[in-house]
Every structure is written in structure tokens, then in C-alpha cells.
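Student: Predicted coordinates and the sequence they were generated for:
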Amino acid sequence: MYGQEVDKRERLIESTRELLWERGYVGTSPKAIQERSGAGQGSMYHHFQGKSELALAAIGRSADDLRAKAEAEFSGPGSVVERITVYLRRERTVLKGCPVGRLAQDPDVMADAELRRPVEEYFGWLTGRLAELLEEGRAAGELDQALDPLTTATALVAVLQGGYILARAADSPDVFAKAVDGALGLLTTKEN
């Protein structure tokens, strides 16, 4: 019985993650969650007080998963630029957009302080972690000393999120790849 309850809870969270990514908060109805997860209304309200609490769990899970993937790449082998390149060029579902970044464009998520919190925390962490890497690269002489780690990290995050938007608008992942290539070109241009 316990295993089935945990499985239902996980299915509810995973289904909500998918629906939020596809449809946004308003388009993610409790009925759609129940249909996608195969869990009944009783199960949903047994595990969560309502849609908002379930959405918070789903958003937090999406942010945690993205953070774990990024940290694995940032902590991997190679120079700072190589590790950032691995992160930026990782395989992504570009035309669906970023599962967390899309929520930053959702007025219902942004209007709710609790739902907004994991989105803000994720982007704060990502920007800060990139800034740490860039500082490491600058200190090692790999990057130009004039590079400002925090502003450059912010620009890299903006390139990724903007790349998703441009790719979706053009219906082409090639646009995203060009944005990444452009950012890497700027990052690797070092004054001698």
C-alpha cells in the first residue's frame, strides 16, 4: 500500500511538471493532472492540499533536476570554458523551452510568491554558479581579466533563455544553437 501511495504521489508530481511545461499554470487543471497521472481526485487531495501545492512540488522538482544536471557539468573535467561549453551545448528540448524559464513568463506563477520562489532561486543559483566558474577561469588566466563574472554570467543565462524564445518563434532549434555559439564566441575572445 505504501509503495502505491508513493508511486501515485510521484506520478502526480511528474504529470504536473509535464503539464506546466506544456500548458502553463492556468492550462494545468486538476482534471488534466488526474488524467495524465492516472490518479483519482481522492489521491490528488490526499497528497496535496490543492493545485497550488502540487504545482509548487512540481516546479521545485524541475528546478532541482536542472540544478543537478548543471552542477554535474560544471563540476566535470576540463577547463572552465570547456565545462561551460558542455553545459551550454547539452542536448535540450529546445522547442519546448526551458521547463523553469517558461514559468518565469507565466503571469499566474509570477504573481504567487510561493510558486515564484523556486523559479527565482533556480535562476539565482545558476547565475551565481556561472559567476563562480567565470571567476575561476579569470583567476587561472583562462579568461580575460577585464571580464566581469557576474554580468557575464547574467548574460549567459539570458542568452539561453532568449535562445529558447527565438527558437520557438522561428520553430527551429538552429536559432538556439546560434545563440549559444555567439555567447561562446564572446566568452572565448580574450584580449592579449
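Tutor: Yes, it's here.

Student: make it CA atoms for all contacts and neighbour counts henceforth
Tutor: OK.

Student: list the buried ones in whichever helix or strand A131 is part of?
Tutor: According to DSSP states H and E, A131 maps onto helix 113-139. Neighbour-count burial for helix 113-139, counted by 16 or more other CA atoms under 10 Å, picks out 115-116, 118-120, 122-123, 126-138.

Student: same question, stretch 66-84
Tutor: 66-67, 70-71, 73-74, 80-81, 83-84.

Student: List the contacts of that stretch.
Tutor: 86-87, 122, 126, 130, 133-134, 136-137, 142, 187-188 (CA atoms under 8 Å, 6 or more residues apart in numbering).

Student: And the furthest pair within those residues?
Tutor: Y122 and E142 (26.8 Å; CA to CA).

Student: ok, second structure coming up, stack it against the first:
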Amino acid sequence: MATQDRLIESTQELLWERGYVGTSPKAIQQHAGVGQGSMYHHFTGKPDLAAAALRRSAEQMRAVAAADLAGPGTAYDRIAAYLLREREVLRGCRMGRMAQDPDVIADPQLSTPVAETFDWLRGRIAELVAEGQADGELGSGLDPVDTAAAVVAVVQGGYVLARAAGDAEPFDRAVRGALGLLAARRTG
């Protein structure tokens, strides 16, 4: 693996694990197994490297979600596939954790990939809800944008509840609850 990729992957892991402030350049270099010169050869500093890591995390999160949401079945089936996907629940969401980091949110270079990822996700789920309504699968009483926001909030809130409990069960309950609410709005 190229040095630049090792630096980005190490930064992704450390940001997820420790947050922005807890991710020092020295920790990144040690995790990546590279020297200081290598880091500064590829990146101007920690903010530049963190931005590259957040962009890559955003791309990866979108790719996984896109695969779930574009899979086979009805709109409900594809939303369920997204909600039921295997996750490292107790680690939380890479992007969700960054949305809670004040240093990330204060820096537009760092916060933009986070905001854009959640905007994309809500938009894609809203499209599926609207598709389900157009196909007669989901009731017309659902607002696609509000429903999409609720689905994303269930996942993010589920991560928080699970981490607080030290157990994945609160996440699983939140997902089952969201699916139950959506299933109650199915017309078929």
C-alpha cells in the first residue's frame, strides 16, 4: 500500500477511535508506520490529512449505503437492507462521530464531507420513500423528506444509545421500531 494511502487509512481509524483532537500527527505516523517527512511530503499538515481521511470515509459510507439502497426488492426492502446491514454498532458511525466533534464542525474543510454525506443519505432515502409511494407500496401520508430524516436519525441515535449502554441491543431495537413504523404504512 502506498504511503499516502496508509496515512489516510490510519487517520480514518484514529479519527473514528479518538476524534480530531485525540488524533495527533505523531499517532498517525506511528499507526501508519511512516516518518514525519513522509507525512508532510503528502499533506500540508493534520487538517489537510484529516480532510482527505474524511472525504474517503464519506465515499466509503456512501458506497456501502448506495449498495444497500439500490439492491433488489421493493423500496421498503431496500430501506430495510440499509437499516439491517451488519455494522460495528459499538464503535458508532465514522461520520456521525465527526458530526459530534466540535473541532470538525468548526472547520468547513472538515465538516463539508460530513454534511454532504448525511444530505446525500437523506436524499437517497427520500427518493426511495417517494418511489414506494409512486408504486403504491407505501401510503401517501408519509412525507418522504421527513421519513428519510427519521430513518437516518434512528441509525445515528441507535449508535449513541448502544454506545451508552455498551450493548448493541438499543440499536437493534431502534431499527426494529423504525421498520415497524414503515411496515405499518405499507399498503400491500
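Tutor: Happy to help now that I have it. It should be emphasised that the depicted structure is a prediction, and the values quoted were computed from it without experimental measurement.

Student: before we move on, the earlier item: elements contacting the helix holding A131 of structure 1?
Tutor: Applying 3 or more CA pairs under 8 Å, 6 or more residues apart in numbering; DSSP states H and E, one finds that helix 113-139 of structure 1 contacts helix 51-74, helix 80-89, helix 101-104, helix 107-111, helix 149-170.

Student: and the last one, which residues are buried?
Tutor: Across helix 149-170 of structure 1, burial judged by 16+ other CA under 10 Å covers 149-150, 152-154, 156-157, 159-168.

Student: re earlier: can you tell me what part of structure 2 the helix holding A131 of structure 1 aligns to?
Tutor: Aligned using TM-score structural alignment, helix 113-139 of structure 1 spans residues 108-134 in structure 2.

Student: quick one: the matching stretch to structure 1 mean distance?
Tutor: Comparison of stretch 108-134 of structure 2 with structure 1 after fitting gives an average deviation of 0.4 Å (mean CA distance after the TM-score superposition for structure 1).

Student: Grab the nearest non-local neighbour of the aligned partner of T151 of structure 1 in structure 2.
Tutor: Matched by TM-score structural alignment, T151 of structure 1 corresponds to D146 in structure 2. Nearest residue to D146 of structure 2 in three dimensions, chain neighbours excluded: A126, at 7.9 Å (CA to CA, 6 or more residues apart in numbering).

Student: Same question for L184 of structure 1.
Tutor: T85 is the one closest to L184 of structure 1 (CA to CA, 6+ apart), at 7.2 Å.

Student: who's in contact with the residue sitting nearest the centre point of structure 2?
Tutor: Centrality entry for structure 2: nearest residue to the mean C-alpha point is M95, 4.6 Å, by CA atoms, centre = their mean. Shown in contact with M95 of structure 2 (CA under 8 Å, 6+ apart): 54, 57-58, 114, 117.

Student: contacting residues for L84 of structure 2?
Tutor: By CA under 8 Å, 6+ apart, the contact set of L84 of structure 2 is V175.

Student: Alignment lookup: it to structure 1.
Tutor: So, by TM-score structural alignment, L84 of structure 2 is matched to R89.

Student: so how far is V6 of structure 1 from its match?
Tutor: The gap separating R89 of structure 1 from V6 of structure 1 is 35 Å, by CA to CA, to the nearest Å.

Student: likewise E71 of structure 1?
Tutor: E71 of structure 1 is 27 Å from V6 of structure 1, by CA to CA.

Student: got it, and I165 of structure 1?
Tutor: For I165 of structure 1 relative to V6 of structure 1 (CA to CA), the value is 36 Å.

Student: Kindly report the same for E114 of structure 1.
Tutor: 24 Å.
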